[in-house]
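Visitor: Show me how the following folds:
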Amino acid sequence: MKIYLNRYLSALLVLLIVSCTDLEEEPVGVLSPNGFFQTPSDVEAAIFGAYGRMASEPYYGRKLTLTLQLLSDMCDIGDRGTPARRQEVNDFTAESNNGMVSEFWPRSYEIISAANNAIAGADLLDASVISEERRNELKAEASFIRAFTYYHLVQLFSAIPYIDYVVNDPSSVVDLEKTSEDDVYANIIADLEFAQQYLPMQHPNNVRTRPSKGTAYTMLASVYLTRGDWQQAYDHAKWVIDNAGELNYALVPDFQTLFVATEEDGLPEHIFALDFLGLQNGGGGENDDIMGAITGIRGADQNGWSVSVPSLAVYNNWDSRDYRKKVSIEDSTMVGGILTPYTEYQQVQRPHIAKFARFPGNANTEGRYSDHNYVCFRYAEVLLIAAEALNEISGPTAEAVGYINQIRARARNWAGTMTSFPEDVVAGVSKDGFRDLVLEERKLELAFEFKRWYDIKRRQLGTEAFTSPASLEPHANFDPGKHYLLPLPQDELDRNPNLAPQNPGY
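Guide: Okay, the predicted model is just below:
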């Protein structure tokens, strides 16, 4: 992916990027699709421009991903000197003026605008310069990007403005009304069905930072799981499993490999990832990956910020025989040449998240501007989706149990040495027990990868997760009538009263 982004990052300067926040401003680089799109490369420029906005600080580089971490019961604020906007998200006290929400909302619509322009541009190309197969493939890639972006928005906000066309006149969308959650999901599914039809099985050079047919099937499985459509979730996950050989998907043998930046390109477990380019920074926060710094250790020889750290109960309750705990959490580090436990860290005496800070590749001393490919979907999640959905359909069948045992078998490989933990799931577990087991397996396997909050929301686990005696991160103020959604940004409501009403409770 690096070769594509390096070549086309400058395309951002000429894209029609219109965010809902800036609808009263002149959009950046206003350019009619009729005047810009002349060749397939021009359409690719728009697509790569969308990726550039996704791999940016207001989106996957910090604002969106940090929000998802802090909303979950897996993470807590480490350094309480961090800005209030982060603490508000973590503590369920965020209101409509929260500075985290007000940044990834407009960036989302910039990504969507780029995707809309790419789709329109592909349709404008003359048949003399592009085959129908290539035209549909480019439209499918842009459709996937649009669906991916709306999928995050609808899960976080419910009803939202839905734009699937080129905006040449910003004034035409200043008074947009919200589209219902059901209709947004229907549009997401339609985009992904188009994508699964026309995307290739693989990209040249084993690139995983562009979607393939398997990516579309995987995301459809995730969407249907979120919607509680167990049969469709299972069917789409099963298609990926059955075609894993042709798609070149597999669990990597060593769990640590997934989080070593220099080894992430083309990993067979990656189904779709966003690529950050080490030690490079574009305008508007492009390529500014801050999650390594946000989760890294502050003080002494370490240069992180200790903002998002594991909830202490997560660390204490996670069995130390599980290699995934060792990979996911840093509980000791070298300080002045001495191995120092977290209880003796200089500033924040807490275990820290290791997945993004331990092996960042090319990065500055804070772990910022890393070389990570931030994985959005990986093959282990497909197995987890299939197991969860099949259990809801048929109970804990041998097939469903087998998917969990594949994941556990990989976890027993401790850096090349086989161990006996975690043990395989054995027959006899109940349907309810297996459901709980799968959700726990998701929590450990996908720890700190921005998935847990969505699991809490779709399964309505907030009361159990935040207010019960078993809570990993207690928040007595958690209100299930309010906090499963974020507030719509106040500046958006001020510009466009048609976005009212505000989400319940705000």
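
Visitor: drop to CA atoms for contacts and neighbour counts, all remaining ones
Guide: Noted.

Visitor: Quick one: the strands in the stretch 51-200 of the chain, in order.
Guide: 75-77 (DSSP state E, counting those that start in this stretch).

Visitor: typo on my end, the stretch 301-450 of the chain
Guide: According to DSSP E, counting those that start in this stretch, the strands that the stretch 301-450 of the chain contains are 302-303, 308-310, 329-330, 332-335, 338-341, 352-353, 373-378, 413-414, 417-418.

Visitor: right, so of those strands, which gets closest to residue 461?
Guide: Across the strands of the stretch 301-450 of the chain, residue 461 has its closest neighbour in strand 308-310 (18.8 Å, CA to CA).

Visitor: can you pull the contacts of the residue nearest to the spatial centre of the chain?
Guide: In the chain, the centroid-proximal residue (CA atoms, centre = their mean) is residue 376; its distance is 4.6 Å. Going by CA atoms under 8 Å, 6 or more residues apart in numbering, residue 376 touches 271, 272, 273, 274.

Visitor: run this one through as well so I can compare:
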Amino acid sequence: MKKIYKNIFYKALIISTVLTVSSCKKFVELGAPPTQILFEDAFKTDASAQSVVLGLYSFSSQAANGLLTSLNFYSGVSSDDLQYNSSDALYQEFANNSISSTNGAANTIWGTTYQLIKNANNAISGITASASLTPSVKSQLLGEAKFMRAFAYFYLVNLYGDVPLPLKDDYSAFENAVLPRSSTADVYTQIIRDLTDAQTALPTAYVGTFRGRVNKYAVSALLARVYLYQKDYANAEAQATQVIGSAVYTLPSPDVAFVNTSNEIIWQIGNTTGFSVFGSAYITAATVIPAFSLADVTYQSFESPTDLRRTNWTVTKTIGGKAYYGITKYKLATAGNEYNIALRFAEQYLIRAEARAQQNNLSGAKTDVDMVRSRAGLVGVSALLTQTQMLTAIEQERKVEFFGEWGHRWLDLKRTNRANAVLGALKPATWKTTSALWPIPQAQIIINSALTQNPGYN
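Guide: Presented below is the predicted three-dimensional model:
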């Protein structure tokens, strides 16, 4: 019996044309349908296996209901980062932190992310089992697939807490589909294991152009973030130092930081259009209210009107007597030279600054945070800051550095236990302590009775 690509995992809402697989008993072998291929054939040659792995990248960048949309906009409006200016009821629930377990967007986010994990699991299984791939290619592709799986799990565990942890390919699809939730600690253990494996497998040099496929330093960058979130500050500092010390990346001026040739880019997700999901959502005509703008409280938190991030990455437009703060990190809403930047160099300085501050290396923390401030045209922080003051200063730098990007602010408030204080004061009518985790979609609980709901959503 042959194994053919066909989706049967979690009843996810997006159908992949690259990685689909199932198995069933047949009396007659008919081969693969014209639009599908046999699982074994997908990993026989370097070219075919590479196509599978490249599919992981394209899957994560779908504009409509893809990971970029989900992880950025829904997370952004959940915090004090993005202001939602339209009337879509699904977005309003996220903006009010009163998400229904039947929210269709929440179900799509879950399904889309697990679809990426499913595809990564299939790739890891097929590549590992293949005896015909060139060793260097096999190592490269395996590292990329493990990175993508870790990337997906990182966001799942931060958005939902405990989540199912399927690691097998679709030969075990029915077993995967009824897994209970694994602990946050176990999910993070797997994330670190995957990233450590990927770090060993991948070269320092980029494959291809525009840094669209991850290399060893991209893995280190994500691993530094993971260790920071886990409060493993020594390892967070060490991983960030690998990236900073590589001499591969720099901090260009803010006005060119987001073009696809920027030397700040550690990893970006390419597209065929030349404009990003972010730019197309944030940029509107002068008289058109953007669906998403920078939250007023965040815009007003810039310490100086001459901060180059404010002058280069925002634009004020007044419509109907109200000021809206448009986000202009990406300059293009139509074809040009911008992709979707997922990891950039400034984060590594702020990760290391925070890790050093937590270890009471305040002078080292100052050096790092001042690198980011200098690029923004600001003077350095005071050398007299206490540890608490330094951590507060770093939080502020992260707030005005990463606004509108990948839900950084939402995740920062939660991991530092600041969400209740900040969002409780900002949204007193709707914020609850249980709002820090999104609900497990009711549609998934119906499919998988082993799933339990997060507190506050029953």
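
Visitor: wait, which of the strands of the stretch 301-450 of the first structure is closest to residue 19 of the first structure?
Guide: Judging those by CA to CA, what sits closest to residue 19 of the first structure is strand 373-378, at 23.3 Å.

Visitor: so how far is that closest one from its chain's centroid?
Guide: Chain-centre distance of strand 373-378 of the first structure: 7 Å, with CA atoms, centre = their mean, to the nearest Å.

Visitor: I would like the range of the second structure that aligns with it, please.
Guide: Mapped onto the second structure using TM-score structural alignment, strand 373-378 of the first structure spans residues 339-344.

Visitor: Ok, stretch 487-496 of the first structure next?
Guide: Going by TM-score structural alignment: stretch 487-496 of the first structure matches residues 439-448.

Visitor: okay, now residue 132 of the second structure: neighbour count?
Guide: 12 (other CA atoms under 10 Å).

Visitor: same check, this time on the one 10 residues further on
Guide: When counting by other CA under 10 Å, one arrives at 27 neighbours for residue 142 of the second structure.

Visitor: Could you find the counterpart of it in the first structure?
Guide: Looks like residue 142 of the second structure aligns to residue 139 there (TM-score structural alignment).

Visitor: and that match, how far is that from residue 163 of the first structure?
Guide: 16 Å (CA to CA, to the nearest Å).

Visitor: From residue 462 of the first structure, how far out is the residue nearest to the centre of the first structure?
Guide: 23 Å.

Visitor: How about residue 429 of the first structure?
Guide: For residue 429 of the first structure relative to residue 462 of the first structure (CA to CA), the value is 25 Å.

Visitor: Which of the two has more residues huddled nearby?
Guide: residue 462 (23 against 15).

Visitor: Would you agree the more buried one is in contact with residue 455?
Guide: No. Between residue 462 of the first structure and residue 455 there is no contact under CA atoms under 8 Å: 9.7 Å.

Visitor: In the second structure, what range does stretch 108-119 of the first structure match?
Guide: Counting by TM-score structural alignment, stretch 108-119 of the first structure corresponds to residues 113-124.

Visitor: re earlier: possible to save the strands of the stretch 301-450 of the first structure as a markdown table with distance to residue 17 of the first structure?
Guide: Shown next, in a markdown table, are the strands of the stretch 301-450 of the first structure (distance: least, CA to CA, whole Å):
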| stretch | distance to residue 17 of the first structure |
| --- | --- |
| strand 302-303 | 35 |
| strand 308-310 | 31 |
| strand 329-330 | 38 |
| strand 332-335 | 43 |
| strand 338-341 | 47 |
| strand 352-353 | 34 |
| strand 373-378 | 24 |
| strand 413-414 | 46 |
| strand 417-418 | 50 |
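
Visitor: Minimum distance to residue 33 of the first structure: which of the ones you listed has it?
Guide: Per CA to CA, nearest to residue 33 of the first structure of those: strand 373-378, 29.7 Å.

Visitor: once aligned to the second structure, how far is the closest one on average?
Guide: Strand 373-378 of the first structure, aligned to the second structure and superposed, deviates on average by 1.5 Å (mean CA distance after the TM-score superposition for the first structure).

Visitor: State the number of residues packed around the counterpart of residue 306 of the second structure in the first structure.
Guide: Aligned by TM-score structural alignment, residue 306 of the second structure pairs with residue 321 of the first structure. The tally of other residues near residue 321 of the first structure (other CA under 10 Å) stands at 15.

Visitor: How about residue 4 of the first structure?
Guide: For residue 4 of the first structure, using other CA under 10 Å, the count is 11.

Visitor: which stretch of helix or strand covers it?
Guide: helix 2-8 (DSSP states H and E).

Visitor: which parts of that helix are buried?
Guide: Within helix 2-8 of the first structure, the residues that count as buried by 16 or more other CA atoms under 10 Å are 5, 8.

Visitor: residues contacting residue 308 of the second structure?
Guide: Applying CA under 8 Å, 6+ apart, the residues near residue 308 of the second structure are 254, 375, 376, 377.

Visitor: Generate a ChimeraX selection restricted to the buried subset of those residues.
Guide: Buried residues within the contacts of residue 308 of the second structure, by 16+ other CA under 10 Å, are selected in ChimeraX with:
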select :254,375,376
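
Visitor: List just the nearest of the contacts of residue 308 of the second structure to residue 237 of the second structure.
Guide: residue 375 (21.0 Å).

Visitor: what's the distance between that closest one and residue 308 of the second structure?
Guide: For residue 375 of the second structure, the distance to residue 308 of the second structure - CA to CA - is 8 Å.
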